[in-house]
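S.K.: make a model of this:
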Amino acid sequence: MSSPSSLNATEKKAAFSIALLIALRMYGLFLIMPVFSVYAKTLPQATPVLIGLALGIYGLTQALLQIPLGLASDFFGRKKILTIGLLTFITGSIIAALSSTITGVIIGRAIQGMGAIASTGMALVADVSRPEQRTKMMATIGMSIGLAFMLAFITGPILYGWFGMAGLFWITAALAALALVQLHVFVQEPKKHIDKGFRFKEFIHTLKDARLIALDMSVFVLHAVMTAVFVVLPLILVEKLDFAAKAHWKLYLPVLAVSVVFFIPMIILHEKRKKYFQFVSFALVGLAISQIMMAVFNSSLLLIAAMLVIYFAFFNFLEAAMPAMLSRIAGEKYRGAAMGGYSTSQFLGAFVGSSLAGFLMSYSYTSVFYGTAILVIISALIILIVPKS
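M.R.: Purely as a prediction, here's the structure:
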């Protein structure tokens, strides 16, 4: 018999199954990020703006459909919506794999994003867990997404060297098909579920809380910076430093490993000191510094590696810390509405960041880093001045 403070057997199985399901899909989305802009530049009719759009368009369609699909799962069932989402994602991956033009890839990526299942997966977590264990289960899923992100950056360049970009999209489709099998074999949907839907007045309440708005803006900027950086950085590595795309894993593997050494202590101190907004503001300032230094010191692989350690350390800290803060501030009653706004901001940021990078790199690659630095500094100032209670 499990204690009230620990996950029971059903919750452990559900947490693992749902985490694997979402991680397989997210790994596929992240897989192309380290090398896509290098490939896209070779496509007919490709322009910097279209390259940025192709990388980030999934964020726009995910942002538009995340909440509607979550609400639809209240009426039609979680597994049905998850199945539709995964099939849509597979369709988009196949279209992108078969495309030989930038327009075709944009269409495929947009359809990938339409398979927006994250909110439905989180709703399924709520269905199968006790309220006091829900945060642990969601943390497990968050960790799985973080691992998928790091694994994609290490394996993406290797797989690109072996199979090309079309091969990466086929691998993405295959992983989504595997997730579909796993959904129907291992994931159990309870007969009764907790409505994910939230009343309009609850959503309005979250818009009145300056702390929640500040976190929404921060995650928007965080993901805008992420996609912007990886529109332009692979091109700098290839064109300026003559560092082949298929070898980029040799950079990302040690960088990610070292960044973990810094970001884990930050998480521990963040929870121990309970200076939540001060730590987030500090991390955003560190992120801004990493962007300025990337703009100035991008002529050496060693210097870029050092800047990436700083970037990934603060990025991973913010990815872990901010959702926990939002959950704590919103409380049980408003958590669904708050998470809906947060997720939408996150995906919109991914779209805006890559689009902005595509526009700015028409002028110069370094202008992208200055642009992202300005965004992060504004976000840090907002976090500093927001009321803490």
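S.K.: for the rest of this, base every contact and every neighbour count on C-alpha atoms.
M.R.: Fine.
S.K.: show me the residue at the heart of the chain, geometrically.
M.R.: Residue closest to the average C-alpha location in the chain (C-alpha atoms, centre = their mean): residue 223, at 6.8 Å.
S.K.: other SSEs contacting the helix or strand where that residue lies?
M.R.: If you go by DSSP states H and E, residue 223 is part of helix 210-235. For helix 210-235, the packing partners by 3 or more C-alpha pairs under 8 Å, 6 or more residues apart in numbering; DSSP states H and E come out as helix 36-40, helix 48-76, helix 200-207, helix 301-360, helix 365-385.
S.K.: deepest-packed of the ones you listed, please.
M.R.: Of the helices and strands packed on helix 210-235, the one with the most neighbours on average (mean count of other C-alpha atoms under 10 Å) is helix 48-76, at a mean of 23.
S.K.: next secondary structure after that one?
M.R.: Scanning onward from helix 48-76 (DSSP H and E), the first element met is helix 78-98.
S.K.: show me how far the helix or strand just after that next one is from its chain's centre.
M.R.: Per DSSP H and E, the first helix or strand lying C-terminal to helix 78-98 is helix 102-114. Mean C-alpha position of helix 102-114 versus that of the full chain (C-alpha atoms, centre = their mean, to the nearest Å) differs by 17 Å.
S.K.: the structure of the following sequence is requested for comparison with the preceding one:
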Amino acid sequence: MTYLSLIMATRFLGLFIVLPLLSVYAMHLQGSSDTTIGIALGAYALSQMFLQVFFGKLSDKYGRKHIIAFGLLILALGSIVCAVSDNIWMLIFGRLLQGAGAIGGVVLAYLNDLSTEETRGKMFARMGQFIGLSFAIAMVVGPIWGAKYGVPFLFDITAVLAVLAIVLLYLKVPAAPEIQHFEDSAKISEVFKNRELIKVYFSGFMQKGMMTIIFMVTPLIFINKLGWEKMDLWKVYIPALVFGIFAMPFSAIMAEKKGKAKLVFILSAIFMTSSVIAFLLSNESSYIIGVVLFFIGFNMLEPVLQSFTGKIARIHEKATAMSIGNSIQYSGIFLGGLVAGVVKQYYGYNALFYLILAIGVIWIISLFTMKDFKGFDIKTFDNFDDEMINKFKNDENVHDVFIKEKVLIVKYIK
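M.R.: From the prediction side, this is the model:
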């Protein structure tokens, strides 16, 4: 399962590594404007958004491994197109192609298949930590290598990482166990009836949307407004990286061991929204503080976001719920880039920051209504019959009941 987390982190490293310099690089391409740069920044998320559920259904039919490999292959192809782009529209097409390998939900469903009830929370938290670490590495390596070798070189790295992930997938990741549940596959409308999932989805939307906005405006502000060199961006990303790394284990411990997931969600929202206030102060020190605050909030939420989705959703709706969650997060990435480009182009930086601040306040308020998840009491039965199964299915205190590797598993709400 660690290898599956590593594959996910490798994929995200390739996508994250271009973020620190992509807006500055795209600005010099033929046909570029603030709007088209914003679209290029978030374009990969648009195809991800629409194809997540489709890839999830394919994985149910043809198996997780083959679909994951196919998605990674598309990512590699899209990265090559981005690397050779000489105009903004070709770059946007390459970014769309990068995102067309929409396997995030499939990987999460695979991890869910491989983990046990006792280890599931830990495994999802570990994957979140791996993704957060890849994000942190990208923030250091991206500006340095991008300034030295060029942004097309970073896209080449993404293609190589995608191929390496395919090799790792077939050499190290085991086959998924057989799981039997007793409900029809969940409909999308059924998933959206769960209010707690809606709050988690909105948090993922805000987290990823603000990520795109921050990585569009930060290099533009420091290079164009403050006169920094591209190579100097590490001076703002390194402090943010250090604080972000310390935030990750804190949030994982609070959410998974202390049962304080609601507090983690609220604190992460406060940190990310506060980063916008720092940007509004409009001086070099406040910009640096703003990036640090954002990194802390982002890294606090990343280890628990998918874990919380997996805990709330029942077994028959997990793949659908996770695919929807990923689609919503990617919609945040795309809309974040689009809104940032349009608002900055026509109204300026401050209008953009005030808009995000207003939405951020609504986000924080909504999280105070979230239920504090206390986990489940789990019982297992080696011997069972249909009568016993029906009894558990009709018990209002039972969250879920299913069979995994010939063992009946019953999850009671604490």
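S.K.: returning to that earlier point: could you dump the helices and strands packed on helix 210-235 of the first structure into TSV with distance to residue 138 of the first structure added?
M.R.: Compiled in TSV, those are given as follows (distance: least, C-alpha to C-alpha, whole Å):
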stretch	distance to residue 138 of the first structure
helix 36-40	30
helix 48-76	16
helix 200-207	20
helix 301-360	10
helix 365-385	24
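S.K.: and stretch 71-89 of the second structure, which residues are buried?
M.R.: Within stretch 71-89 of the second structure, the residues scored as buried using 16 or more other C-alpha atoms under 10 Å are 71-83, 85, 87-89.
S.K.: just to revisit the earlier point, what's the helix holding residue 223 of the first structure aligned against in the second structure?
M.R.: Alignment of helix 210-235 of the first structure against the second structure: residues 195-220, by TM-score structural alignment.
S.K.: mean deviation (superposed) between the matching stretch and the first structure, please.
M.R.: Following the fit onto the first structure, the mean deviation recorded for stretch 195-220 of the second structure is 1.1 Å by mean C-alpha distance after the TM-score superposition for the first structure.
S.K.: residue range for the host helix or strand of residue 161 of the second structure in the first structure?
M.R.: Assigned by DSSP H and E, residue 161 of the second structure falls within helix 151-172. Using TM-score structural alignment, helix 151-172 of the second structure corresponds to residues 165-186 of the first structure.
S.K.: average offset of that stretch relative to the second structure?
M.R.: Averaged out, stretch 165-186 of the first structure is 1.5 Å away (mean C-alpha distance after the TM-score superposition for the first structure).
S.K.: buried ones in that stretch?
M.R.: 165-177, 179-180, 183.
S.K.: give me the aligned partner of residue 295 of the first structure over in the second structure.
M.R.: Checking TM-score structural alignment: residue 295 of the first structure goes with residue 280.
S.K.: could you find the counterpart of residue 313 of the second structure in the first structure?
M.R.: Aligned partner of residue 313 of the second structure by TM-score structural alignment: residue 330.
S.K.: that match touches residue 338, doesn't it?
M.R.: Yes: using C-alpha atoms under 8 Å, residue 330 of the first structure is in contact with residue 338, at 6.5 Å.
S.K.: intersection of neighbour lists for those two?
M.R.: 206, 212 (C-alpha atoms under 8 Å, 6 or more residues apart in numbering).
S.K.: counterpart of residue 20 of the second structure in the first structure?
M.R.: Using TM-score structural alignment, residue 20 of the second structure sits opposite residue 34 in the first structure.
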